[in-house]
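K.L.:
Prediction below, plus the sequence it came from.
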Amino acid sequence: MNFFSLGSMVPQATVLTLVDMPGYGYRSRLQWGKFITDYLGGRKRLRSVYLLIDANVGELKQTDEQCIDMMNSLQLPFRIVLTKVDKIRNTDAVVAKVTQLVQDRASFFVPPVLPVSAVLKYELAELRLNILIACGIVKPPY
C-alpha cells in the first residue's frame, strides 16, 4: 500500500491521506490477505473507498466482485471510478452497464459511477470534487 498525504485542504481540517492499493486486480482476495481486510475494517476515519475499474473490460472482473463483496461485508461506502474511458466508443453505455452490475451486487455502493480519463484529463476535476465531498471537506453543490 502506498500512502499519499494531500495536506490540509482547508484551515482546521484534518490532513487528507490517499491510500493506493496497487495491483489488487491481479490478485485474489485470499492473496490480499488479512492485512488489507483488517486495514479497511479498522479505519474509523475512513470516509470512502474508490474502486477503479478499467472501462476496456466493460464489466466487473472476479477481483472487482470480490472487492465489492468485501466492502459490503465490512459495511464500507464505496464508489466506482471507471478508468480509461478514452479507449472506448460508448462511455454512457459502459457506465450504465457497470452501474447496473454494481447496484445489483452491492448495498454500500455510492452512485454515480465516475468515468475518467487521465490521458484526456476527462472528468478529473469532478473526481477530485467527489473525493472532497466524500471526506466532508466540501459541501455537496445540491
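P.N.:
Nice, I can see it. Residues are numbered from 1 along each chain as shown.

K.L.:
Going by C-alpha atoms from here, please, whenever you check contacts or count neighbours.
P.N.:
Noted.

K.L.:
residues of the one helix or strand residue 132 maps to that come out buried?
P.N.:
Secondary structure from DSSP states H and E places residue 132 in helix 124-134. By 16 or more other C-alpha atoms under 10 Å, the buried positions in helix 124-134 come out as 129, 130, 131, 132, 134.

K.L.:
Now do the contacts for the residue nearest to residue 67 when sequence neighbours are not counted.
P.N.:
Take residue 67 and drop its neighbours on the chain: the residue closest to it by C-alpha to C-alpha, 6 or more residues apart in numbering is residue 29, 7.4 Å away. Contact partners of residue 29, counting by C-alpha atoms under 8 Å, 6 or more residues apart in numbering, are 63, 66, 67.

K.L.:
which of these tops the neighbour count?
P.N.:
Ranked by neighbour count (other C-alpha atoms under 10 Å), these have residue 67 at the top, with 19 neighbours.

K.L.:
Got another one to weigh against that:
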Amino acid sequence: MESNTAVSALTILQYLALIHQVTYTNVCREVGLTPQQFSDWVKKRRPVPKERLQALAEFFKVEAELLIDENNYLLDLTPETKIEVQILFLTRMLMNEEENPEKEGYQQKLQQLQWEKRKQSLITRFSTLLDHKNKQIEELCLAFLHQMENESSEV
C-alpha cells in the first residue's frame, strides 16, 4: 500500500461534503460555482483558482492547503487525510457543542481517531521503506516484526 493511495477515489473536497452531509450542488450554490467547475476540479481537468479555493476553505472551515497540491489541483483522499479530516470535524463539533448527550461518544471517537492516525503513520512509514525494494530493508522489517510478535505473545 502506498502512502498516497486514494481512498475510494474521492478528493478531500468531496469527502468534506460527504461528512458535512451537503450535496455538491449545494456546495456550488453556496460558493458561487457551476457544477461543471466542480466536476472539472474533481476530475483534475483544471486547477482550483485561488479565490474559489479560499471560498471553499471558508465554507468548510478548513485551511485551503488541506484541499490542494502544489499545482492547485484537488488532493485525493488518502487514509491519512481521511483520518485528519475526521479529527478536524469531530474537534470542531466538540468545540461547538455545549451540553450534548453524544459529547462523550464524540470524545471517545476522537481518541480512537488519534490512535488510528498514529497507527496509519507507522503503516505508511513501513510501506515507504518497503517500496524501495531493498532486500536488506525488507529483512530488517521482517526481523523487527518477528521480534515484536514474539515479545507480545510472551506478555
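P.N.:
All right, it came through fine. Computed from a predicted structure; not experimentally measured.

K.L.:
TM-score of the superposition?
P.N.:
Here the TM-score for the pair of chains, by TM-score structural alignment, normalised by the length of the first structure, is 0.25; 63 aligned residues with a C-alpha RMSD of 4.8 Å.

K.L.:
all helices of the second structure, in order?
P.N.:
Per DSSP state H, the second structure carries helices over the ranges 12-19, 24-31, 35-42, 50-60, 79-96, 103-130, 135-154.

K.L.:
what's the angle from the first one to helix 35-42?
P.N.:
Looking back up the chat, that one is helix 12-19 of the second structure. Interaxial angle, helix 12-19 of the second structure versus helix 35-42 (axes from the mean of the first three to the mean of the last three C-alpha atoms, to 10 degrees): 120 degrees.

K.L.:
and the angle from helix 12-19 of the second structure to helix 79-96?
P.N.:
Using the same axes, to 10 degrees: helix 12-19 of the second structure against helix 79-96 is 50 degrees.

K.L.:
and helix 12-19 of the second structure, what does it pack onto?
P.N.:
If contacts are counted by 3 or more C-alpha pairs under 8 Å, 6 or more residues apart in numbering; DSSP states H and E, helix 12-19 of the second structure sits against helix 24-31, helix 79-96.

K.L.:
how about a cut-off of 10 Å?
P.N.:
helix 24-31, helix 35-42, helix 50-60, helix 79-96 (3 or more C-alpha pairs under 10 Å, 6 or more residues apart in numbering; DSSP states H and E).

K.L.:
Quick check: which of these is nearest to residue 117 of the second structure?
P.N.:
For residue 117 of the second structure, the closest of those is helix 79-96, at 6.2 Å, according to C-alpha to C-alpha.

K.L.:
For the closest one, which residues meet the burial criterion?
P.N.:
So helix 79-96 of the second structure, judged by 16+ other C-alpha under 10 Å, has buried residues 79, 80, 81, 82, 83, 84, 85, 86, 87, 89, 90, 94.

K.L.:
Residue 52 of the second structure - nearest residue in space that isn't next to it in sequence?
P.N.:
In space, residue 52 of the second structure is closest to residue 31, 7.6 Å off (C-alpha to C-alpha, 6+ apart).

K.L.:
Near the one you found, how many other residues are there?
P.N.:
So residue 31 of the second structure, with other C-alpha under 10 Å, has 17 neighbours.

K.L.:
ok, now which ones touch it?
P.N.:
25, 52, 53, 54, 55, 56, 57, 58, 59 (C-alpha atoms under 10 Å, 6 or more residues apart in numbering).
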